[in-house]
Structure formats: C-alpha cells, structure tokens
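**Student:** kindly return the folded structure for what I paste below:
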Amino acid sequence: MRPVLVLTHVHYEGPGLIAPGLDTPLRVRTVVGDPAPRLPALDELAGIVVMGGPMDADDDAGFPGLAAERRLLAEAVEADVPVLGVCLGMQLLGLALGARLHRRHGTEIGFGEVDVVAEDVVLGPLGTRPTVLHWHSDAIDLPAGATLLASNDATPVQAFRAGAALGVQFHIELEPSMLDLWLGTPDLVGELDDEAVAQIRSDGARHLPTLVPAARKLVAAFADQVQARG
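**Tutor:** The predicted structure is shown next:
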C-alpha cells in the first residue's frame, strides 16, 4: 500500500482524527518554509491531505514552500489522486486550480452551521446543516469546473469538489483533545477575550459528540478512495 502524504504547516494543526481514520501508512511533512522542498512523486502516493495554518495561502514571500504545495495539488487533481484539503489546505487547493483568494474576507472563529448544498460521497456523513468549527479570515472562490458542496453567509465557499479532490474550509479533523490544545495556544487565541474562549469551549462540549462521529465517517469515505488507488 502506498502512503498518504500529509502536509502540515504549524505544529498545533496536525491531522487529528484524520490520521487513524485513513488506516494506511502516512508521510507527514512540513515544508512551508523551504523554497525548494523535495516532495514525493504522485506515483509514490495513495493520496494527499493538506492541513490548516495561520498563513495566507498566497504568501510565497513569507512561506516559500506553499508554491510547491500548490504545484503538487494541481498535478494531483490532474492525475485523479485523492486529495483532502482542510482550511488553509482548501485555499491552497483552490489557488492551485486557478481560483482567487480573498484575504481578510471575514473572520469566522468558533462553532457555526454550514449549509451542504450538493450531495457528495465523502462530505455526505456530515448531513445537510452540520455545526462545525471555523477558524479563518481568508476565503477562496470556487475554482472553475469545481462543484460547490457547502456554504454559509460569511463564507460562500465552505467546501468544494474537483475530481478526486475535496476541500473543506472548516475543521473536520477536530477532536476534544485538539480543541483543548488550540484553546491553550497563544498564537491561536491571543486576540480572543476570555469570554470568547469560554464560549468555544462550551460549544465544543455541546457539538463535538455529534460532529466527531460524523467526521470519522467522512474520513472513512475518503479512506475508501485512497484504498482504491492502493
């Protein structure tokens, strides 16, 4: 079985519940600061997962490895390699497919609903109006030829599919322990007051018992695509 490449960007935004759900070897890499990273060839991989991070998806001057990530994602979509992009990962996927990034489009931090507007075999387990965790201020347009899967008023493109690639703006990897980590990470909560942090913690206790099982089913559906590639 070929491995899945997992691209991370900061230490606190790992793959979370995605990793055990894939049930396949993983190659976890952080190349965001490398201007010339050596990434695996597509024929070596069963799939690609791209996680979140605080940087802008087009900030190649500050984070030169992003350009290589986008090139790999464009090639993966062309080659029909299963891809799952989360938050920054979705924005990188959108840029790779020619969409426009909107910096500071609108901040969403905390739990809130999205409307699932089209059926998708991988996204489907979340249902039609799931409550998910948002943590972003940038937004991406829908790439040409892609299918819009989820939306809300603040961020019109919350999820899309392009061939074998799925991008989700919200955090489906989250488990309670990861939320605890995030709420204790100054880089993430530094601009939030104590009341906002307490609200996210309370909302997590209420919504994660429903969201986590659904997210695990989502990952299992993605894992089926990875296993089929082998």
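
**Student:** make it CA atoms for all contacts and neighbour counts henceforth
**Tutor:** Will do.

**Student:** burial count for Thr147?
**Tutor:** For Thr147, the neighbour count with other CA atoms under 10 Å is 19.

**Student:** residues in contact with it?
**Tutor:** Residues in contact with Thr147 (CA atoms under 8 Å, 6 or more residues apart in numbering) are Phe160, Arg161, Ala162.

**Student:** neighbour-wise, which one of the residues you listed leads?
**Tutor:** Result: Phe160 is most packed of those (other CA under 10 Å), 27 neighbours.

**Student:** would that one count as being in a strand?
**Tutor:** Yes - counting by DSSP: H, G, I helix; E, B strand; the rest coil, Phe160 falls inside a strand.

**Student:** alongside the first, I'd like the structure of this one:
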Amino acid sequence: MKPVAILQHEAAQGPGILLDHLRQQGMAHVLLDPCAQGSAPADARDYRGIIVLGSNHCANEQLRWIEDERCLLQSALLHDVPVLGHCFGAQMLARAMGARVWRNPCPNIGWSTVWVTRCAQQLMDLPAQASIFNWHYDTFEIPRGATRTMYGRHCLNKGFMRGRHWAFQGHLEVTAASVRQWCREGHEELLQAQGPGVQSEAQILDGLDQHLAGLHAMALRTYRAWTDQLEQPDAMVDDVLARFRLKSNDYLRRRP
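**Tutor:** Reported below is the predicted structural model:
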C-alpha cells in the first residue's frame, strides 16, 4: 500500500499526535521537507494521502518549492488523493483550488475559540465549539465548491472541506513539547506581535495540559474521520478476501 506523505517545513512544526494516529492505524508514511530539499514531489498518485503542515513562510512567496508543492496539491485534486492541510498547508490547499490567500486583519497567535459548522460536527463527530492553537498572519477565502467547517472571532475562515480534502487554519497536531519549542524560537516574535488575537508566551503556556487535552480529543476524532476516507491497506483487503473465500468454500461444501 502506498504511504501517506507528510510535508513538514519547520523543526518545531512536526506532525505531533497526527503521527501517533497514523502509527496506531498501521499506516505507512514518509516525511518530506520541501523547504530544506528545495523541491516537492510532482505526482500525488505515489501516495495514499497527503498531509501538509505549517511553515514560517507565506504561501504566496515566489519560491520553487512552494510552487512545486502547489502543483503536487493540484495533482492530488485532479486524481482525488485526499489532502489534509494545517495552517500554511490549509493556505496552500486553498491556493491549489484557485482561492486567494492574503493578510488577515490581525495576527492570530495562541489559543482561541472556534465554532464548528453543523456539517463538520456530523462528519467529524465534533462539538459545536472548541479551542485550537494558532500561529498565523494570513488567511484564505473559501475555495469554490468547498464548505466552511470552522470560523473564529479574529479570523473568519478557520477551516474548509471539499470532498476528501480538508483544511484547518490552525494546529490540531501540536504537543506540549512542540508548543514550548515554538514559544522559545518565537520569543522575540511574541514580544513584537500585537492585536486582539495575540496571546503572550505566558498566556499560551498557562494551563497548557488542559488546553491540549481538549485539543487532542478533537484532533483525534478529526484525524480518524479523515483517515477513514483513505484506501484500505492491502492487509485489510486480503483479510476480507480470505474471509470471503472461506465462506465460499463452506457454501460449496454444503451444496448437494
């Protein structure tokens, strides 16, 4: 079975609990770093699904690897290879669908409440309201044919879906270690960032375990719903075929 491709761009922005979920499901995966490598794969059909994580770069930057990544996502859309985008990854998926990405009216950094639309509540088994972790300056418009899944107070479009392609303008995957590392690396940035959607380092870390408990419960439901859409592993297909053969053989033996 083809692996799930995980596109990671920053050391502090790894797959976190999403990787734990893939491993628990026995799903093969491959970690790629288009930013460091300077390019991204071209054909999405080489993968079972594509996950795009965050980045310190802007999705509109004119860099070769960003253009390569956009083309990879367009290949995924063309061949219906499911995509899951987080923050920068969500913006890249929006661009691949022909939607605009631009500066949000204010930075969105720290923990904030999002409201989940009814369709997303049903599809992903989510509550109507949740708290997610954010660290972004840009936003996107909802692509044509897509449906908004989440919205926030300081950033309207916090998520969308179109078929098996889902995007979230935030981070569901973070762990305590990655949030602390992010705050250390972004210490000066946090001192300079201003606006109603910005929290200080102390505010971000206050009650971190409680924030993460709620976030992880929501994230695992979301990830389970997304991975349920992927092609079944060969082992599962083989098991189904084996059980079918046993039933068939049993039926033939019972025939007069």
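
**Student:** now the TM-score, please.
**Tutor:** The TM-score (TM-score structural alignment, normalised by the length of the first structure) is 0.89; 225 aligned residues with a CA RMSD of 2.2 Å.

**Student:** can you tell me which of the contacts of Thr147 of the first structure lies closest to Val189 of the first structure?
**Tutor:** Nearest to Val189 of the first structure among these, counting by CA to CA, is Phe160 at 27.9 Å.

**Student:** just to check, the closest one is in contact with Leu166?
**Tutor:** Yes - between Phe160 of the first structure and Leu166 a contact is recorded at 5.9 Å, counting by CA atoms under 8 Å.

**Student:** list residues touching both of those two?
**Tutor:** With CA under 8 Å, 6+ apart, Phe160 of the first structure and Leu166 have no common neighbours.

**Student:** in the first structure, which residue is most central in space?
**Tutor:** Geometric centre of the first structure, nearest residue: Val86, 0.3 Å, by CA atoms, centre = their mean.

**Student:** tell me which residue of the second structure matches up with it.
**Tutor:** By TM-score structural alignment, Val86 of the first structure lines up with His86 in the second structure.

**Student:** residues contacting its match?
**Tutor:** With contact set as CA under 8 Å, 6+ apart, His86 of the second structure has these partners: Ile51, Val52, Leu53, Gly54, Ala167, Phe168, Gln169, Gly170, His171, Leu172.

**Student:** so which of these are in helices?
**Tutor:** Using DSSP state H to define helices, no part of these is located there.

**Student:** now stretch 109-124 of the second structure, how far from the centre of its chain.
**Tutor:** Relative to its parent chain, stretch 109-124 of the second structure has a centroid offset of 14 Å by CA atoms, centre = their mean, to the nearest Å.

**Student:** distance between the ends of it?
**Tutor:** End-to-end distance for stretch 109-124 of the second structure: 25 Å, by CA to CA, to the nearest Å.

**Student:** tell me the buried residues in that stretch?
**Tutor:** Buried residues in stretch 109-124 of the second structure, counted by 16 or more other CA atoms under 10 Å: Ile109, Gly110, Trp111, Ser112, Val114, Trp115, Val116, Thr117, Ala120, Gln121, Met124.

**Student:** now the strand or helix carrying the second one on the first structure. Mean distance?
**Tutor:** In the assignment (DSSP states H and E), Gly110 of the second structure maps to strand 101-116. Compared with the first structure after fitting, strand 101-116 of the second structure deviates on average by 1.2 Å (mean CA distance after the TM-score superposition for the first structure).

**Student:** could the buried residues of stretch 109-124 of the second structure be laid out in JSON lines, adding distance to Thr149 of the second structure?
**Tutor:** Shown next, in JSON lines, are those (distance: CA to CA, whole Å):
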{"residue": "Ile109", "distance to Thr149 of the second structure": "20"}
{"residue": "Gly110", "distance to Thr149 of the second structure": "20"}
{"residue": "Trp111", "distance to Thr149 of the second structure": "18"}
{"residue": "Ser112", "distance to Thr149 of the second structure": "16"}
{"residue": "Val114", "distance to Thr149 of the second structure": "10"}
{"residue": "Trp115", "distance to Thr149 of the second structure": "8"}
{"residue": "Val116", "distance to Thr149 of the second structure": "6"}
{"residue": "Thr117", "distance to Thr149 of the second structure": "5"}
{"residue": "Ala120", "distance to Thr149 of the second structure": "5"}
{"residue": "Gln121", "distance to Thr149 of the second structure": "8"}
{"residue": "Met124", "distance to Thr149 of the second structure": "10"}
